[in-house]
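Trainee: make a model of this:
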Amino acid sequence: MKCLILGGAGFLGSHLTDGLLAEGYSVRVFDRPNIAKHRHFEKDEKIEWFEGDFTNRNDLVEAIKDCEIIFHFISTTLPKSSNDNPVYDVETNLIGTLRLLELARTNKVKKIIYASSGGTVYGVPNEVPIKESHTTEPICSYGITKLTIEKYLKLYHYLYGIDFCVLRIANPFGEWQRPTAAQGAVTVFLNNALKGKMITIWGDGSVVRDFVYAGDVTEALLKSIPYEGEEKVFNIGAGYGMSLKEIISEIETLLEKPVKVEFVESRSFDVKSNVLDIEKAKNELGWNPKTTFREGLKKNLSWLKTLED
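Mentor: Predicted coordinates:
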């Protein structure tokens, strides 16, 4: 079975690529031009690399050929920047995904597995942990677009029978996450601490998030392939929350030294607490996160140190 990973050269896509290959799947990675591969691949590994533009229909036509399963990780915006230009968010992410769905329909794709956002689709939670049945009132364009794509996946399933699975992923962290990116607090904080740089925290550090190790997310993605149950939307997280201050404390414990921290004004789109209820994924997918935060942090540190070599 051949799987297409849209955004496969990115952080979660790189983890999934290795996971799929280890399970015996053939993999086709589609991503922007000139993105470095996360590792060297041997000639006998069943992997193809396609470079192109997600918003270009012709590029998608070539990428999707002969693929039965599609994993969709691509997003052109971030939560913090999406409100600055919602039109761009819709034109690139929503319209691009509608083109993808049309091509999936005509190319007889069996299933689309979509990486949605457990941190943004719910908005300000009424209760924590958040179940999938919680009201969805996003407070950023990023979350609105993610949620709208979920609805279109359901529509195409209803109209054309294309199977789908939506994973509302919490805050993933781990190897191959860009340490200088604008997203990914754990890796950015750890990298700055390792290099003796200042860590900037928006607000007073009391904001609580659900941080899940990328290897555990990969396991959930893999279990979504054979799943044939009625449920289509799953929260994927650690199942417990940590404040940003607690992350700093864990980093200091791991590095055995204090770190530099500055606190700046909080951001309007940052909800106070977001922790996902993951019972449905446990019961339906047979999935359970195995990696503790501290274990994941150690793995992340080992990888970050290799970047210095």
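Trainee: make it CA atoms for all contacts and neighbour counts henceforth
Mentor: Noted.
Trainee: and the top helix by length along the chain, what does it pack onto?
Mentor: Assignment by DSSP state H gives helix 141-160 as the longest helix of the chain. Judged by 3 or more CA pairs under 8 Å, 6 or more residues apart in numbering; DSSP states H and E, helix 141-160 is in contact with helix 79-82, helix 86-89, helix 95-106, strand 111-117, strand 163-169.
Trainee: what about residue 30, neighbour count?
Mentor: 28 (other CA atoms under 10 Å).
Trainee: do residue 48 as well
Mentor: By other CA under 10 Å, 12 other residues sit near residue 48.
Trainee: for it, list the residues it contacts.
Mentor: 27-29 (CA atoms under 8 Å, 6 or more residues apart in numbering).
Trainee: and the residue in the chain sticking out farthest from the centre, what element?
Mentor: Here the centre of the chain is the reference, and by CA atoms, centre = their mean the most remote residue is residue 257, at 30.6 Å. Using DSSP states H and E, residue 257 sits in no helix or strand.
Trainee: redo the contacts of residue 48 as a markdown table? Include secondary structure, neighbour count and distance to residue 85.
Mentor: Shown next, in a markdown table, are these (DSSP: H, G, I helix; E, B strand; the rest coil; neighbours: other CA atoms under 10 Å; distance: CA to CA, whole Å):
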| residue | secondary structure | neighbour count | distance to residue 85 |
| --- | --- | --- | --- |
| 27 | strand | 24 | 34 |
| 28 | strand | 21 | 31 |
| 29 | strand | 22 | 28 |
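Trainee: how about this one, so we can line them up?
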Amino acid sequence: MRVLLTGGNGFIGSHVVEALRAAGHHVVVLDIGEQRPDLDWSGVTYVRGSFLDEATLDGALAGVDCVVHAASTSVPATSMRDPVGDVEQNLVGTLRVALGMVRHGVRRIVYLSSGGTVYGVTGSTPVHEDHPCRPISGYGVVKLACEHYLRVFSKVHGFSFLALRASNPYGPRQAASGVQGLVGTTIHRLRQGVPIDVRGDGSAVRDYVYIRDLAVAVSSAVTSPACGVMNIGSGVGLSVREVIEAVAGAMGVAAEMNFEPASPSDVPRIVLDCSKASTGLSWTATTSFDTGIRATLAHAATKSPL
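Mentor: Next up, the predicted model:
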């Protein structure tokens, strides 16, 4: 199949490129950035530009069988700084992708949603896809709205749609900016010997999925007949403190934490029930957190501290 991957130059996207290529697909990447140097791009058609630009999008969609829409211009921590821009770029942008699919007769889309934000505060865990969605961040609201619009478009225009509600991915190539990605940020801060900023008291629990496991799920979703929504995660909850201490322990160093006020948009606990993906995609996360951390550290050891 010929698969268009938006955001293929990013952390998640770069691993999806590898998984799609390993599955025998021809990958077309649409990304605004210059090709990252830490990935083998052989056999990949790279279109540099924005999915928000209709002419660029049309060029990338030509001859495509499936779209994997992974591009996003915001993250949970930044979405409320410019909520209008978030809606204009990510919600309207996703609609532009769907309209482009209609113009070019593309029959399937796999959408990277957010299992960490669309559900909001839940009464219990693990959380199944049938749980009510009450997001408490602008990021979660937009992700959920994109799901709803794609569902409507799929019924009106006859293409198939699957949203993957991914938990918190981590692994090689994760940025260390501190804006998103606790594991990457923790490794970077510990290598620098500086405190790790923690919102709240460090008790917030998240589901962490190794990036290569997530990429395999995305690749499986491309050819699967499954539609609707699916959680993609490890099914294991770890607190912020536990993650930091696990990374520090694996590095053999002590971690100093700088505690800051909690954000009202932070979900206190989210762990995903991924049984639907196990049935529908024949997929489960196979990488334990300890194994994933060791692999991430091994990759980080080959890079100079930023």
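Trainee: tell me which of the contacts of residue 48 of structure 1 are still there in structure 2?
Mentor: Using both residues aligned by TM-score structural alignment, their matches' CA atoms under 8 Å, structure 2 keeps these contacts from the contacts of residue 48 of structure 1: 27-29.
Trainee: these two touch, right, residue 123 of structure 1 and residue 141?
Mentor: No: Residue 123 of structure 1 is beyond contact range of residue 141, at 11.0 Å (criterion: CA atoms under 8 Å).
Trainee: more neighbours: the two, which one.
Mentor: Neighbour totals were compared for residue 123 of structure 1 and residue 141, and residue 141 leads with 24 against 21 (other CA under 10 Å).
Trainee: quick one: map that one onto structure 2.
Mentor: Mapped onto structure 2 by TM-score structural alignment, residue 141 of structure 1 lines up with residue 138.
Trainee: list the contacts for that match?
Mentor: Contacts of residue 138 of structure 2 (CA under 8 Å, 6+ apart): 76, 79-80, 83.
Trainee: so which of those residues is the most crowded?
Mentor: residue 79 (20 neighbours).
Trainee: that residue maps to what in structure 1?
Mentor: By TM-score structural alignment, residue 79 of structure 2 lines up with residue 82.
Trainee: how near is that match to residue 280 of structure 1?
Mentor: 30 Å (CA to CA, to the nearest Å).
Trainee: what of residue 288 of structure 1?
Mentor: 10 Å.
Trainee: so where does residue 292 of structure 2 fall, helix or strand?
Mentor: helix 289-300.
Trainee: tell me, that helix lands on which residues of structure 1?
Mentor: Against structure 1, helix 289-300 of structure 2 falls on residues 293-304 (TM-score structural alignment).
Trainee: with structure 2 overlaid, report how far that stretch is off on average.
Mentor: Mean deviation of stretch 293-304 of structure 1 relative to structure 2 after superposition (mean CA distance after the TM-score superposition for structure 1): 0.8 Å.
Trainee: same question for that stretch: list its buried residues.
Mentor: Neighbour counts using 16 or more other CA atoms under 10 Å place 293, 296-298, 300-301, 304 of stretch 293-304 of structure 1 among the buried residues.
Trainee: could you export the residues you listed as JSON lines, including distance to residue 119 of structure 1?
Mentor: As requested, those are exported to JSON lines (distance: CA to CA, whole Å):
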{"residue": "293", "distance to residue 119 of structure 1": "18"}
{"residue": "296", "distance to residue 119 of structure 1": "19"}
{"residue": "297", "distance to residue 119 of structure 1": "20"}
{"residue": "298", "distance to residue 119 of structure 1": "24"}
{"residue": "300", "distance to residue 119 of structure 1": "21"}
{"residue": "301", "distance to residue 119 of structure 1": "24"}
{"residue": "304", "distance to residue 119 of structure 1": "25"}
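Trainee: for residue 209 of structure 1, state which of those residues is nearest.
Mentor: residue 293 (12.1 Å; CA to CA).
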